[in-house]
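Asks: just need the structure, nothing else, for what follows:
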Amino acid sequence: MREGNIQVHSDNILPIIKKWLYSDKDIFLRELVSNSSDAIRKLERLAGMGEAEKDDAKPFIHVFVDKDDKTLRVEDNGLGMTEEEVEKYITQVAFSGAEEFVKKYKDQPGDEGGIIGHFGLGFYSAFMVADKVEIDTLSYQKDAKPVHWQSKGESAYEIGEGTRTTRGTTVTLHISGEEVEFLEEGRIRGMLRKYCQFMPYEIFLNPKAPEEAKEGEEAPAGSRPVNNPHPLWLKAPKDCTKEEYEQFYTELFMDFNPPLFWIHLNVDYPFNLKGILYFPQQADKVEVQPGEVKLYNNQVYIADNIKEVVPEFLLLLKGVIDCPDLPLNVSRSFLQNDGDVQKISRHITKKVSDKLHEIFNNERENYEKYWDDIAPFIKFGCIRDESFYERVKDIVLLKSINGGYKTLMDFPKDKDNQIFYVSNLDLQAQYVRLFKEEGKDAAVLSHMIDSHFISFLEYKEKEMKFVRIDADISYAVKDGEAGGNAEAVASSFKELLGKDDLTVKAERLKNSATPAVMLLEENARRFQEMSRMYQGGPAAPAPQGTLILNLENSVVQALPTLGKDRAALLSRYIYDLAQLGQKPLTAEEMSGFMERSAKLLALAAGQSETSGTAAPEKE
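Replies: Next comes the predicted model:
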């Protein structure tokens, strides 16, 4: 057996890098601007250590779009490069100048985390949109000569003496014919706003001198930076005002409804983590509204909603997370799921639960006011992360049909440790009325996540059960035993109704005005709702309801004294009302209900059901 080496040809690998290095083409601009930011940061570090001359030049990054010339340029006044450095960092794919710089100066005072680049491949993203790329650079080093480098994205390149006279670097992209969208100023401005909105140095797009503005007019767009180099999350929380937090929220998400509250993350040890998480108002109280958590690395945008860093349930929030310690892969677009990331995720979860406890304990009135908006987030968090549930279970609230809120443990339960609840206040209005009249309570659980949350609570709290208000006539609304004639009344009513498959029972309800109610068995109804939720699978059969006649109701009591036709009409109408109190009627059922309503109106007016003539007083 012999050994050998795999041969890799540069002619083949560079096109692969150009095509597959990044998932989105517009990433190239972020990479080039990030390189410029690194160059300025490195120069500042060197000047601070006395290894570079200090001057009064203000750091800048300029982006120029020339549609006529079909070029896009990124220029900075950072430390620049010598010819040797260009050969080393540009022509050797995957050799990272940032990595070498950090390693060389790791023992010097300062924040090495400010250097963005990690892998040295970002520059080559330019070839995803350009046929040709040129570099003009002049190093900060004394007696350095300007350098010009150019390549068409193949293995060959040209390098020689350049013409640049000031320190820094200019990268010129000759945009290919298929990518002319990147010659539109509006497109580039949008990309800078997305990826570079909070980079630490001012970025100007097609900069113009301020004096070009006429007196009394706003300065031209090019004379104003497109980014905010000092985002709010970099300030200490104690130095931030309520107005600043709300203004930053609006600027970031274009949401003009102020957030409920926020959490300012500011951690230096054991990892570097800063950011602000906002709890937004929920516009839709029925469905969960997705949030948006932006991930940054040293103020450079990476991606939205990375669940490896931000727990999935926290993605219902809005905010920013800036963590230079995150391990990023070559594209800076996907995270490596390692132990450090898990620690960061757990820390964010802990800070969120701490904030919720703080508001609950110190601002209980506000906490209850916020509850309808934050409940979906908290419930989803409990379901997704049981450790989060253990942290917040004491501050989970249930909204009462009588108004107000009570904690899960304090909410009234019946003798069997059951909590009655309402999933739709309108459809279940008659059951709510029955409970209220008896001074009883039920929880309002009407959000789409509540069916899952109920099952989760029953799993976690083995002794606790939830029963929808229309699933059982509890002792709360029954008025003693039904009596000996209950079975006969139920049997007679079922015969009049002509529904052999319907279960009919007779009970004495405390509210005599209600002739009947329809009950649905809890487990069967839940199964049917779950089946409906997951479309594509076999639909579960509709749960068979049980009709409960009220023996205390005068109409039910009068049925045996009426003629068969009129008793059948009233029986069917009572059944209609019971169904209406539990669910919407189908088109066919509604048509029948309207027809029976018309007949009853005619009878009430003393007319015949069919002819409109006066009806006999007795049958």
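Asks: please make it C-alpha for all contacts and neighbour counts, starting now.
Replies: Noted.
Asks: so where do the helices sit in the stretch 151-300 of the chain?
Replies: Secondary structure of the stretch 151-300 of the chain (DSSP state H, counting those that start in this stretch): helices located at 185-195, 242-253.
Asks: give me whichever of these is most buried.
Replies: Mean neighbour count (mean count of other Cα atoms under 10 Å) peaks for helix 185-195 among those, with a mean of 17.
Asks: spatially nearest residue to L316, not counting backbone neighbours?
Replies: G291 (4.1 Å; Cα to Cα, 6 or more residues apart in numbering).
Asks: am I right that that neighbour is in contact with E312?
Replies: No: using Cα atoms under 8 Å, G291 is not in contact with E312; the gap is 10.5 Å.
Asks: ok now stretch 364-376, how far from the chain's centre?
Replies: Stretch 364-376 sits 18 Å away from the centroid of its parent chain (Cα atoms, centre = their mean, to the nearest Å).
Asks: list the buried ones in that stretch?
Replies: 367-368, 370-376 (16 or more other Cα atoms under 10 Å).
Asks: can you check stretch 501-511 too?
Replies: 504-511.
Asks: in strands, which of these appear?
Replies: Counting by DSSP state E, the buried residues of stretch 501-511 place 504-507 in strands.
Asks: what's the closest of those to A558?
Replies: Taking Cα to Cα as the measure, A558 lies nearest A506 of these, at 14.4 Å.
Asks: hmm, the closest one is touching F493, no?
Replies: No: look at A506 against F493 with Cα under 8 Å: they stay out of range, at 9.6 Å.
Asks: next one: L600 from E552, what distance?
Replies: 22 Å (Cα to Cα, to the nearest Å).
Asks: same check on E246?
Replies: The value you get for E246 to E552, if Cα to Cα is used, is 58 Å.
Asks: same check, this time on T250
Replies: 59 Å.
Asks: could you dump the buried residues of stretch 501-511 to a markdown table with distance to I574?
Replies: As requested, the buried residues of stretch 501-511 are exported to a markdown table (distance: Cα to Cα, whole Å):
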| residue | distance to I574 |
| --- | --- |
| V504 | 12 |
| K505 | 14 |
| A506 | 13 |
| E507 | 15 |
| R508 | 16 |
| L509 | 15 |
| K510 | 18 |
| N511 | 15 |
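Asks: one more sequence to fold, the one below, so I can look at both together:
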Amino acid sequence: PFNLTGILYFPKLKDRVAVERNKISLYCNQMFVTDHVDNIVPDFMTLLHGVIDSPDIPLNVSRSYLQSDASVKKISTYITKKVADRLESIFKEERAQLEEKWDNLKLFIEYGMLSDEKFCERALKFALLKNTDGKYFSFDEYKEAVKNAQTDKDKKLVYLYATKPQDQYAFIQAAKDKGYDVLLMDCELDSHYVNLLEQKLTDTRFARVDSDAVENLIPKEDKIKPEMKEDERYDLENLFKAVLPEGNDYYVVGENLGETSAPILITQNEFMRRYREMSALGGGMNFYGSMPESYNITVNMENPLVQKIWSAKQADVKPQAELPAEAPESASEEEKTKAREAREAVRKEHRADVQAFATGNELLHQIVDLALLGSGMLKGKPLADFIARSYSLLK
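Replies: Predicted coordinates:
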């Protein structure tokens, strides 16, 4: 046992990125010892401010001695317990006060849960989730609130979340129209935090609300895909890639999303985007930094505008010529190369025809630009061209 008194508090953050460390002072019988408390208190506690006084802390010794001293090591465990005790007490007895201050506490709590396993286990009892309507929930409360509507066909509970409500308004509203609730996850650590929660919460996964069509975020049954031949899928891909901005990777897929759903949806894969964000937060992009941005282009084949464009393409672009036969396995490498080149020449000629149609189709440009605009990807000359085209369509 040892004696320990002190006051620790969560500072109000003006800039959540610029968090000050080393604001805890360590004293022995009111005599200053150090304000470098890393490895003396838990790492996430170095974000707190305050003072700690203990007669059991040796005076006038090196930091390395402090960090290895048995009594000092107990401080770390003790402080973690006391902070968790106090937060749990506030949650149970002064819930309104915790909710009022949660937005300012959230960064500290998340960092603690990510860096300290024991604190994480305690925090799961009092940590709060906030939805886009500004309502707060405990983990148990939120599970009960959404489990009926947001359990997918594989019995996984799906938590939808937004990071920028203004930018993602249309996606949030589409989810709400389906009867879903959307969490607000706008903290710098949330990419890591979401991964942690997926490990801690049983049969639960998180999906950002703009990571896919709302019909695909919480699949209730197996999807019925459009009936398309291989060459038609190839045409669809080339048709849309011809009018999308260069420099990115695009995965184009046709789906049946209903006549009233948008013609095109531009999204990013949940896990690729999440790992890119985590790598950036870690101080180095690693191999993600050198990779182009990757987007999923979901084309709603049941939308009347898409059907109009597709029918025009079918009428104006002649079908691809039959591909030359592949070289047999017994053929020489030279013969195999010639066969591949002959097949590619046919594809290239047809691809050029599709791209020429796409370039000249005003409606295709318009619906793609609208999707880019909604995703914040339409800038510079393409934006100016879109505005000019929109005015001309109004005449």
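Asks: ok, G291 and E312 of structure 1, which is more surrounded?
Replies: G291 (19 against 16; other Cα atoms under 10 Å).
Asks: check contacts around F420 of structure 1.
Replies: F420 of structure 1 makes contact with 413, 441-443, 466-469, according to Cα atoms under 8 Å, 6 or more residues apart in numbering.
Asks: that one matches what in structure 2?
Replies: Per TM-score structural alignment, the equivalent position to F420 of structure 1 in structure 2 is L160.
Asks: helix/strand/coil for its match?
Replies: Three-state call for L160 of structure 2 (DSSP: H, G, I helix; E, B strand; the rest coil): strand.
Asks: how much space between it and V194 of structure 2?
Replies: Using Cα to Cα, which is the criterion applied here, L160 of structure 2 is 11 Å from V194 of structure 2.
Asks: the nearest residue to A213 of structure 2 once chain neighbours are set aside: how many residues sit nearby?
Replies: Nearest in space to A213 of structure 2, with sequence neighbours left out and distances taken as Cα to Cα, 6+ apart, is L265 at 6.8 Å. Neighbourhood size, L265 of structure 2 [other Cα under 10 Å]: 22.
Asks: what about the corresponding residue of structure 1 for L265 of structure 2, which SS state?
Replies: Here L265 of structure 2 is matched to V517 in structure 1, going by TM-score structural alignment. Per three-state DSSP, the local secondary structure of V517 of structure 1 is strand.
Asks: show me what contacts the aligned partner of S353 of structure 1 in structure 2?
Replies: Alignment note (TM-score structural alignment): S353 of structure 1 maps to A84 of structure 2. Applying Cα under 8 Å, 6+ apart to A84 of structure 2 gives the contacts 119, 122-123.
Asks: pull out the buried residues from the helix or strand containing A84 of structure 2.
Replies: Taking DSSP states H and E as the definition, one finds A84 of structure 2 inside helix 70-93. Using 16+ other Cα under 10 Å as the test for burial, helix 70-93 of structure 2 gives 71-73, 75-76, 79-80, 84, 87-88, 90-91.
Asks: ditto for stretch 377-389 of structure 2
Replies: Neighbour-count burial for stretch 377-389 of structure 2 [16+ other Cα under 10 Å]: 378, 382-383, 386.
Asks: over to stretch 236-246 of structure 2?
Replies: Buried residues in stretch 236-246 of structure 2, counted by 16+ other Cα under 10 Å: 236-244.
Asks: how far out from the middle of the chain is that stretch?
Replies: Counting by Cα atoms, centre = their mean, stretch 236-246 of structure 2 comes out at 25 Å from the chain centroid.
Asks: now stretch 342-353 of structure 2
Replies: The answer for stretch 342-353 of structure 2 is 38 Å, by Cα atoms, centre = their mean.
Asks: in structure 1, point out the residues matching it.
Replies: Using TM-score structural alignment, stretch 342-353 of structure 2 pairs with nothing in structure 1.
Asks: tell me the counterpart of Q535 of structure 1 in structure 2.
Replies: Match for Q535 of structure 1 (TM-score structural alignment): G284.
Asks: I'd like to know how far that match sits from L196 of structure 2.
Replies: In terms of Cα to Cα, G284 of structure 2 sits 20 Å off from L196 of structure 2.
Asks: neighbour count winner among those two?
Replies: L196 (15 against 12).
Asks: what do we get in structure 1 for that one?
Replies: Aligned partner of L196 of structure 2 by TM-score structural alignment: F456.
Asks: touching, that match and R384? I think so.
Replies: No: counting by Cα under 8 Å, F456 of structure 1 sits too far from R384 to count as a contact (10.0 Å).
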